[in-house]
Each structure stands twice: as structure tokens, then as C-alpha cells.
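*Asks:* Could you look at this predicted model? Sequence included:
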Amino acid sequence: MNMLEESSSHGLLCLNDLAEYVALQVHNSLFSEDLSSLVETTKNEAHYQS
């Protein structure tokens, strides 16, 4: 990879890392019995932040 490709793809790399992290959390949640409580926690956090 040359310098131009590296610099132009850096932003996408960050987005890909974030997307992979989110996907991993969702994947873990789907196979967790705590999915409903996780949803409630997320709703509560969103409520307090807004």
C-alpha cells in the first residue's frame, strides 16, 4: 500500500474498526441471555444522556 492509499483509507479504517466493534457487541448480545436487560440498560443510558 502506498502513502496515498494509506492516508485516504485511514478514515475508513477507523469506521471499519468501529463497525466491527459494534457488530461484535451485537453478536455477543444475541447469544446472551441478558439481551433484554442490555436493551433496558441502553434505553436508560440514552434517557439520562438526553
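*Replies:* Arrived safely, thanks for sending. Numbers count the residues shown, from 1 in each chain.

*Asks:* rest of the way, CA atoms for contacts and neighbours
*Replies:* Will do.

*Asks:* in what helix or strand does the spatially most central residue of the chain lie?
*Replies:* Among the residues of the chain, the one closest to the centroid is Val22, at 2.2 Å (Cα atoms, centre = their mean). Val22 is located in helix 3-30, with elements delineated by DSSP states H and E.

*Asks:* Structure two is appended below for comparative analysis:
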Amino acid sequence: MENRFNTIAGWVLGSGMVALALSSLSYRYFEAGKTHAPEKPGYAIEGRRR
């Protein structure tokens, strides 16, 4: 019984650690904390002019 509890607790703690690591990596990859805004918002769309 105790061996099963330890196994389940280990999987839960391991999953939590993996989720925390992935969250931290995605935060850094997508620069979620960036504070600078572009000088001119948006972008020009190239195409036919009338």
C-alpha cells in the first residue's frame, strides 16, 4: 500500500516539476515579460493600390 502511494506521489511531484519547467521555458521563449512597445503599432500590408 505504501509503495503504491509513494509511486503516485512521485509521479504527481514529477509532473508538477515538468509543468513548472515548461512554463518557465515558454515564458522566456515568447518573451512574455517584455515591456517595450513598438514605435508604430501594426505593419504595412503590401498589395494593389487603387
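*Replies:* Right, received. Where do you want to start? Note that the structure is a prediction, hence the values are computed from the model and not measured.

*Asks:* Would you mind finding the match for Gly23 of the first structure in the second structure?
*Replies:* Not Gly; residue 23 of the first structure is Ala. Correspondence of Ala23 of the first structure to the second structure, assessed by TM-score structural alignment: Ala21.

*Asks:* and that match, how many neighbours?
*Replies:* 12 (other Cα atoms under 10 Å).

*Asks:* For it, give its distance to Glu2 of the second structure.
*Replies:* 28 Å (Cα to Cα, to the nearest Å).

*Asks:* In the first structure, what sits opposite Ala32 of the second structure in the alignment?
*Replies:* Ala32 of the second structure maps onto Asp34 in the first structure, by TM-score structural alignment.

*Asks:* Roughly how far does Ser23 of the second structure sit from Phe30 of the second structure?
*Replies:* 11 Å.

*Asks:* So for these two, which residue has more residues nearby?
*Replies:* Ser23 (12 against 9).
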